[in-house]
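**Q** the following block contains a protein sequence and its predicted model.
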Amino acid sequence: MTTATSARTMRAAIFEGPGRLVLGERPVPAIAAPDEVLIAVEACGVCGTDVHILADPPGHPAKAGCVLGHELVGRIAEVGPEALDVAVGDRVVVAPNLNCGGCDACKRGLLAHCERFTTIGIFRDGGMASHVVAPAHACHRISDALPARVAALVEPLSCVYNGIEQARLVPGETAVVLGAGAIGLMFAALLRAGGASRVVVVEPGELRREIALRIGASAALDPRAEGFAEALEAALGTAVGADVVVDAVGSQLPAAIGHAAPRGRVLLFGMDARAHGEVPQVEITRRELVVFGTYIGDHTFPATIRLLESGVVDLTPLISHWVGLDELPATLEAVRGDSVVKAVVDLARAA
């Protein structure tokens, strides 16, 4: 292990407080713990969480002064003396959500609910820079054949994979996905790959509806269009609703419940601390609905990597913007509109 890297500097995207992102110089980080590795970052995805962090008021907490970026792929440049099962030169993706392993939640296997939970790119420096330090156990090898812009999507796809597991989709069932941002599109792709007979995406943006069809949705509907209810019924092939409904926006609880079939499952994934959905409780009771939230994937990285490497799911159509770090502020502004579906930052340009 060496620490010579700390004498060098790198350009990084730094969160300085609500609404404040600065592109500034930082020392290249040095390995501080014996089980850590230094990663030369290839690419880092822009997440909706990043947008929420930078809102004013914030829709998601983060540590001021932190380098953002938790969807990253890179190559190991240095290893600590106790870093196991990794080597310099390994190409890896990083599971950014770190747990202590010793609290009650961790002992119960609820790693995402660790009492000392922290996240690379939110509460400690992340991947929107040329280098990042991470624990070796958080690193998962990934094929050199997978393009960096696609490999950077392992983290969000692993979260979606977790949601699909918890939804317990039965092949032949129907599904509705509310919202065709990157997460909604990933849900549509995995639901179809998992055997859903019909996957209907509900999205007002025309571009996103077009991508939904390319990625596997059987129909993509504009909820503002005249005759939407009839079109949804026709797309599902039934008037009773869908077996699985996903709110991939974070503010669509009433609509999600309205589109669910009796004994359907309503998966709430999109997350915004400012959203407060209200529904008549009797609707859930009378129709025997299961309403649940899913969060991050705490065990799904290996399966997600295998899925992408196999080519069963192709996320290339999602990636609308492949940008350099200097373009990140403008890209974040555009993300708030409809022109960006998924942006990935090319950190090799900043190395």
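**A** Everything's here; your move. Residues are numbered from 1 along each chain as shown.
**Q** contacts, neighbours, all on C-alpha from now
**A** Noted.
**Q** can you report how many residues neighbour the closest residue to L98 other than its chain neighbours?
**A** Of all residues not flanking L98 in the chain, T118 sits nearest, at 5.4 Å (CA to CA, 6 or more residues apart in numbering). Per other CA atoms under 10 Å, the neighbour tally for T118 reads 16.
**Q** contacts only, for T118.
**A** T118 sits next to N97, L98, N99, R124 when contact means CA atoms under 8 Å, 6 or more residues apart in numbering.
**Q** out of those residues, which is nearest to A180?
**A** N97 (24.7 Å; CA to CA).
**Q** what helix or strand does the residue nearest to that closest one when sequence neighbours are not counted sit in?
**A** Nearest residue to N97 in three dimensions, chain neighbours excluded: T119, at 4.5 Å (CA to CA, 6+ apart). Using DSSP states H and E, T119 sits within strand 118-119.
**Q** coming back round to it: what distance do you get for the residue nearest to N97 to L98?
**A** 6 Å (CA to CA, to the nearest Å).
**Q** repeat that for G337.
**A** G337 sits 31 Å away from L98, going by CA to CA.
**Q** looking at the two, which one has more neighbours?
**A** A count of neighbours by other CA under 10 Å puts L98 above the other of G337 and L98, at 19 against 10.
**Q** and that one, how far is that from L110?
**A** L98 is 12 Å from L110, by CA to CA.
**Q** one more: V37?
**A** Distance of V37 to L110, given as CA to CA: 25 Å.
**Q** try L236
**A** On the measure of CA to CA, L236 and L110 end up 35 Å apart.
**Q** more crowded one of the two?
**A** Set side by side, L236 and L110 show more neighbours around L236, with 22 against 14, by other CA under 10 Å.
**Q** hold the first one in mind and look at this next one:
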Amino acid sequence: MEEMETKGEFKVRSVGVCGTDVAMVKGSYPPRKDPLVLGHEFAVERDGALYTSEINLVDWTCKYCRRGMYTHCENRKALGIDVDGAMREYMDLPGYLLHEDRVGLRPEELSLTEPAAAVLRMVELIHPSPSDRVLVLGDGPVGIISAAVLEHYGFDVELNGHNPERMRVAENLGIPTTRSSTKYDVVVEATGSKALGEAMRYVRHMGKIALKSTHGLEVSLDVTHAVVNEVQLIGSRCGPFYLWDKAMHLIKELDLRRIVTTYPFSEYERAFQDVLNRKVVKAVLMI
């Protein structure tokens, strides 16, 4: 697998600032290439058509790829993490990563497809029961998208966050918010911080915790508590190809563009600072 050239056949139109990008800037999640062009949530254009893109460059030959688990390829390289990503004007992309927009989304909305597909993968893995009560910890983009998707599917969902402005965005999307100390069947940890202990306090016996934070930090775990109470910890990462069209339709149906704040690419420093200071839910750079 070769790294992409700085110029290519696709024009980058928008790129989201992800929590992983922020963690790499802060130094808690070391990039695997130095220097590195960040950006793995993006929209590109070619010949008038808009596309969004998966992030994993894979070899298709390892044992995971042969089993259909290509997002876990032993030799994968992730855009914006292992190789240069989308915070630039042009890039080359292999065809197997691309998903053409047939929903009529704007470029900034298409930048939400990667996190939305990852949320759908999480829902697939936790496989909640219809009667489950779900708590989402975290008022960032993954937390709000998780709560919106789960609520859309009919689950009894509440969102717990600490930022008043972000919580108002969630409430405007119709997401119930809470400060409750009740126990829940499923807890989604999407804070982007070391909040696993908080998730353990909220989950009921034999409940599930979905791990969605990629902050790169070490966290402590009361293993005895998890074992005695038979708590399941379920990690999830990228959404496989079959979830991307569904993600695009949900972005439109749930009007998730309301979580987006756009910035000209020249103001990338302000965008990163606003994310670091939690002034916005989702910053998207327009190129």
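**A** Received the coordinates, thanks. Not measured: the values here are computed from a predicted model.
**Q** related to what we said a few turns ago, give me the distance from the strand holding T119 of the first structure to the chain's centre.
**A** 15 Å (CA atoms, centre = their mean, to the nearest Å).
**Q** so E9 of the second structure is in contact with D92, correct?
**A** Yes. In this structure E9 of the second structure lies within contact range of D92 using CA atoms under 8 Å: 5.7 Å.
**Q** among the two, which residue is more densely surrounded?
**A** Ranked by neighbour count (other CA under 10 Å), E9 of the second structure and D92 place D92 first, with 16 against 13.
**Q** please say which position in the first structure that one maps to.
**A** Residue pairing (TM-score structural alignment): D92 of the second structure is matched to V133 of the first structure.
**Q** and the residue lying closest to that match once chain neighbours are set aside, what element?
**A** Nearest non-adjacent residue to V133 of the first structure, counting by CA to CA, 6+ apart: L38, 4.6 Å away. L38 of the first structure belongs to strand 36-45 when elements are defined using DSSP H and E.
**Q** just the element for A220 of the first structure, please.
**A** Assigned by DSSP H and E, A220 of the first structure belongs to strand 219-221.
**Q** that strand: what's the following helix or strand?
**A** The helix or strand immediately downstream of strand 219-221 of the first structure is helix 228-236, counting by DSSP H and E.
**Q** tell me what that following helix is packed against?
**A** Using 3 or more CA pairs under 8 Å, 6 or more residues apart in numbering; DSSP states H and E as the contact test, the elements touching helix 228-236 of the first structure are strand 198-202, strand 219-221.
**Q** winner for burial among those strands?
**A** Most buried of these by mean neighbour count (mean count of other CA atoms under 10 Å) is strand 198-202; its value is a mean of 26.
**Q** got a list of contacts for it?
**A** Taking CA under 8 Å, 6+ apart as the rule, strand 198-202 of the first structure contacts 172-180, 188, 191-192, 209, 212, 216-223, 232, 235-236.
**Q** give the ChimeraX command for selecting the buried subset of those residues.
**A** Buried subset of the contacts of strand 198-202 of the first structure, written as a ChimeraX selection, criterion 16 or more other CA atoms under 10 Å:
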select :173,174,175,176,177,178,179,180,188,191,192,209,212,216,217,218,219,220,221,222,223,232,235,236
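**Q** quick one: contacts for the residue most central in space within the first structure?
**A** Geometric centre of the first structure, nearest residue: P156, 2.4 Å, by CA atoms, centre = their mean. By CA under 8 Å, 6+ apart, the contact set of P156 of the first structure is E71, I183.
**Q** helix, strand, or coil at it?
**A** helix (DSSP: H, G, I helix; E, B strand; the rest coil).
**Q** just give me the match in the second structure for it.
**A** Per TM-score structural alignment, the equivalent position to P156 of the first structure in the second structure is P115.
**Q** how close does its match sit to V149 of the second structure?
**A** Going from P115 of the second structure to V149 of the second structure by CA to CA gives 12 Å.
**Q** give me the neighbour count for the equivalent of N97 of the first structure over in the second structure.
**A** Applying TM-score structural alignment, one finds that N97 of the first structure aligns to N56 in the second structure. The tally of other residues near N56 of the second structure (other CA under 10 Å) stands at 23.
**Q** and the residue nearest to L98 of the first structure, what pairs with it in the second structure?
**A** Counting by TM-score structural alignment, T118 of the first structure lines up with K77 in the second structure.
**Q** follow-up on the earlier one: and for L98 and L110 of the first structure, which residues touch both?
**A** Counting by CA under 8 Å, 6+ apart, L98 of the first structure and L110 have no contacts in common.
**Q** please name the nearest non-neighbouring residue to G235 of the second structure.
**A** Leaving aside its sequence neighbours, G235 of the second structure sits nearest to L211 (CA to CA, 6+ apart; 4.8 Å).
**Q** wait, what's in contact with that neighbour?
**A** With contacts defined as CA under 8 Å, 6+ apart, the neighbours of L211 of the second structure are V188, E189, A190, L233, I234, G235, S236.
**Q** and what about K252 of the second structure, helix, strand or coil?
**A** Here K252 of the second structure is recorded as helix under three-state DSSP.
**Q** three-state assignment of the closest residue in space to it that isn't next to it in sequence?
**A** The spatially closest residue to K252 of the second structure, leaving aside those adjacent along the chain, is L105, at 7.1 Å (CA to CA, 6+ apart). Recorded secondary structure, L105 of the second structure: coil (three-state DSSP).
**Q** how about L105 of the second structure, what's its partner in the first structure?
**A** In the first structure, L105 of the second structure lands on L146 (TM-score structural alignment).
**Q** equivalent analysis for Q273 of the second structure, please.
**A** Correspondence of Q273 of the second structure to the first structure, assessed by TM-score structural alignment: E333.
**Q** let me see the ranges of the strands in the second structure.
**A** Counting by DSSP state E, the second structure has strands at residues 10-16, 42-46, 49-53, 56-57, 77-78, 90-91, 98-100, 133-137, 156-160, 184-189, 203-211, 232-235, 260-264, 282-286.
**Q** and the ones you listed: which comes nearest W244 of the second structure?
**A** Judged by CA to CA, the one of those that comes nearest to W244 of the second structure is strand 98-100, at 7.3 Å.
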